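# Fold the following.
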Amino acid sequence: MNTDWFKEAQYGLFVHYMSELQNLTPFNPKEFDRGLHQDQVTDWNTCVNAFNVNLFAEQASQAGAAYVMFTLGQCSGYFCAPNSIYDAYTGHAAGEKCSERDLILDLHEALEAKGIKLMLYLIAHSPYGDQEASVALGSPELAANGYHYLPTPVFRDRWSEVIKEWSDRYGSKIVGWWFDGYYSDLYYNDVYCMTLSKAAKSGNSDSIVAFNPGLVIVKATIADDYTAGEQAVMELFPEDRWVDGIQWHCLTFLGDFWAYTNNKLPDEEVVQYVKNCTDKQGVVTLDVGVYRDGSISPEQMGFLKNLKEAIRG
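Next comes the predicted model:
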């Protein structure tokens, strides 16, 4: 199974690295202010250049992370790696929304030196914070919830081209993808998810893919290799490794919410949750607060070192 390594990994870290968090780009900034910007608001390239991959990799190693899920970008339309196809469709200049630095390549090199694998987070819908880009990519109408532009066949095919450029560039450096926002059967279907999955696996056919349908741990699509498993609480446990034939996996946060820097629960509760899941061959990904310079929250690092001792021995 291509998820065997994932099961053996037991746990890893999730990083929300986004312009609206580490740079407070004016995309609903009050909602996203966690202090991760370190009192700096600059152009996007300056922000991406400030991320110290060696510092982050060292701390991820101290945390015992076997892998890291890292955001290429989310809804604002800013991405931390170049993409010529995205620029061509949207009309953005190179380096305007897709950073000049390929942070993903630099991050992989630093993580690989520590024996840590790299997975990528991306949205399954359009970057609706950039309305012009969403329309240019083929999503001209807002969904009923007012957020996600409708994933039309045109958008599906163009977005897949964008994904494929990244996948082909990274090849086996990327071992998995986590697609967010796959929320409604009204808008999505098997053709849609398989088209995106094919693009994501273009550079590495062994990479694993999950599509997030919301706060459940289920097989959401025929394309899923593991459960996206988004959870706001640490209460669901695996009965065994499998959910409808795919790897059981949970993604949750250590802080009060995504990308917060505190520990909302006592260390022993979280350690026990992770241990209960991994004892049944489940996998747990823990979201942590990561600052602009690439450092992990000191409070959370204290817990993660305890977790490493408990799980890794």
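# Could you use CA atoms for every contact and neighbour count after this?
Noted.
# do you know how far residue 95 is from residue 79?
When distance is defined by C-alpha to C-alpha, to the nearest Å, residue 95 is 10 Å away from residue 79.
# What of residue 300?
With the distance defined as C-alpha to C-alpha, residue 300 ends up 26 Å from residue 79.
# Settle it for me: which of residue 95 and residue 79 has more neighbours?
The neighbour count for residue 95 versus residue 79, taken as other C-alpha atoms under 10 Å, is higher for residue 79 (27 against 19).
# another one to check against the first:
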Amino acid sequence: MQVRVVGEPSVKGMLEAAVTDDGSSNAVVTGYRWLISETIDGSYVELPGILTKTIVLLASYSGGYLKVQVYSGTAGAVESEPVGPVRAVNGNPRTDWLCAAQYGISHHFIANYLNRVAASPEEQWKQHEDWNDVINSFDVNAYAEQVAGSGAGFVLLTLGQNCGRFLAPNAVYEEIAGVRPGERCATRDLPMEIAHALDTYGIKLMLYVPANPPHSAHMVDGDYAITRAFGFSEGTDSAPTQETMRLWQSVIKEWSDRYGELLAGWWFDGVFPAMAGSYDNMQLPYNWSSIANVAKSGNAHRIMCLNSGIGGIAINSPYEDFTAGETNEIGGLPGNGRWVDEANGIQYFTFTFLGENDPKWAGWGNKGLSRPTSELADWVKGVTDRKGVVCLDAKVNRFGKIDPDQLEQLREIKLRVR
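Below is the predicted model:
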């Protein structure tokens, strides 16, 4: 067995252990260990908690040399030659496209939101329909045309959230949950189709999903059977166990690998302060590094963030490429230009809603408007003039039609910003 390290040795880049076997040893890889040294021929020490085939390079590795040990049951440990030094970069070139996009739109297109926010009975999920009937009614080409007209430079689309239904197939999820294809994951790969349709307009797709399994996913209403299959808490978020993280990160990786270069980024929800400790422990195999590696699997240039809750601009991990920026308010502006943390390459990104304010749900995914267009447009321009990025949550119905009032508001923003 021979091992070498491939990839780009620069901060926020990604390296991979490439293993070749001439067939004589029949080696089966059982593990990885990454090591770092200040000099190419110096003493190498293990980077704790990084037990994956790939490694995301942090700013703290700048100037260092890395190598990997690959373990197998037959060949033992085989060590690569070192690579490096890890090159420092200005900020984070992987977010250049996001900064250039200036603003984009998101959708809380979620199974348990549909009927609550429907503008007419036609938009509702009917009792005689299954989940696939809803997803199959979405007109991808008409949707992409609207997005292009809105001036949005990217779309942030919910794959799913806590009820356990998703917009795309995922064989790993179905195996763990014990469900058949189409029962909880749509048989149509709607994000894939949307990514292709948006690509014709030069618009990028990012995906939203919780960092943890769905906490209210049932086989039969109230049984939490799918939530239990992942070993997660019923009805509420909590600190995930290592096994829960292993299972859910394998689900994320399936999507990451499938979408490849068509997927530009991940926005991970639900890394609340009470749960962050589960990711902080770098003595365990599932942590900030492991979720970053599955997020970038299939596309080393993909970007990601981790949301710790409503409250504006916060940094949760040096592995982030941009801030989650969730807020129910507008008015905040970048205080230091593009970068919230230039050393760690974290782009200023803020995320709010267009929809009418609801006492329980705020305006996320809702129809109507929550703010005057002039006030909203002034704010978006203020953020983007300072090299920040704005994401505006807009309602889209099952047919792929964006709320008409919100679409008109977006067009007005386009006139101010573009």
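# How alike are these chains, TM-score-wise?
Both chains were compared after superposition, and using TM-score structural alignment, normalised by the length of structure 1 their TM-score is 0.92; 299 aligned residues with a C-alpha RMSD of 1.4 Å.
# those helices in the stretch 151-300 of structure 1, which residues are they?
Using DSSP state H, counting those that start in this stretch, the helices of the stretch 151-300 of structure 1 run over 153-170, 190-200, 267-279, 298-312.
# Check what contacts the longest one and list those residues.
By that I understand helix 153-170 of structure 1. Under the contact criterion C-alpha atoms under 8 Å, 6 or more residues apart in numbering, helix 153-170 of structure 1 has outside partners 83, 85-86, 105, 126, 137-139, 174, 192, 195-196, 199-204.
# Find me the equivalent region of that helix in structure 2.
Equivalent residues of helix 153-170 of structure 1 are located at 242-259 in structure 2, counting by TM-score structural alignment.
# so how far does the matching stretch sit from its counterpart in structure 1?
After superposition onto structure 1, stretch 242-259 of structure 2 sits on average 0.7 Å from its aligned residues (mean C-alpha distance after the TM-score superposition for structure 1).
# which strands and helices sit next to the strand or helix carrying residue 69 of structure 2?
Assigned by DSSP states H and E, residue 69 of structure 2 belongs to strand 65-72. The criterion is 3 or more C-alpha pairs under 8 Å, 6 or more residues apart in numbering; DSSP states H and E, and the helices and strands that strand 65-72 of structure 2 contacts are strand 2-7, strand 29-37, strand 76-79.
# So which other helices or strands are in contact with the helix or strand that comes right after the second one?
Same thing as strand 29-37 of structure 2. Sequence order places strand 45-46 as the next helix or strand after strand 29-37 of structure 2, per DSSP H and E. In this structure, strand 45-46 of structure 2 packs against strand 29-37, with contacts taken as 3+ C-alpha pairs under 8 Å, 6+ apart.
# whereabouts in structure 1 does the strand it packs on align?
Under the alignment (TM-score structural alignment), strand 29-37 of structure 2 falls on nothing in structure 1.
# Kindly calculate the angle that that strand makes with strand 65-72.
Regarding strand 29-37 of structure 2 and strand 65-72, their directions subtend 160 degrees when assessed with axes from the mean of the first three to the mean of the last three C-alpha atoms, to 10 degrees.
# So which bits of strand 29-37 of structure 2 are buried?
Applying a neighbour-count criterion of 16 or more other C-alpha atoms under 10 Å, the buried positions in strand 29-37 of structure 2 are 29, 32-37.
# With stretch 306-326 of structure 2 instead?
In stretch 306-326 of structure 2, counting by 16+ other C-alpha under 10 Å, buried: 306-310, 312-326.
# Report the separation between the two terminal residues of that stretch.
The stretch stretch 306-326 of structure 2 measures 10 Å between its terminal residues, going by C-alpha to C-alpha.
# Contacts made by that stretch with the rest, please.
Here stretch 306-326 of structure 2 makes contact (C-alpha under 8 Å, 6+ apart) with 12, 56, 58, 92, 94-95, 211, 267-273, 288-289, 292, 303-305, 327-328, 340, 344-352.
# repeat that with 6 Å
Stretch 306-326 of structure 2 has contacts (C-alpha atoms under 6 Å, 6 or more residues apart in numbering) with 268-272, 303-305, 327, 344, 346-351.
# where does the residue most central in space within structure 1 land in three-state SS?
Ranked by distance to the mean C-alpha position of structure 1 (C-alpha atoms, centre = their mean), the top residue is residue 121 at 2.7 Å. Residue 121 of structure 1 falls in the strand class when you classify it by DSSP: H, G, I helix; E, B strand; the rest coil.
# what's the matching residue for it over in structure 2?
By TM-score structural alignment, residue 121 of structure 1 lines up with residue 208 in structure 2.
# ok, that match touching residue 265?
No - with contact defined as C-alpha atoms under 6 Å, residue 208 of structure 2 does not reach residue 265; the gap is 8.8 Å.
# Give me the buried stretch members for the match of helix 153-170 of structure 1, please.
Neighbour counts over stretch 242-259 of structure 2 (16+ other C-alpha under 10 Å) mark 244-257, 259 as buried.
# circling back: of all the helices and strands packed on strand 65-72 of structure 2, which one is nearest residue 399 of structure 2?
With C-alpha to C-alpha as the measure, strand 2-7 is the member of these nearest residue 399 of structure 2 (41.5 Å).
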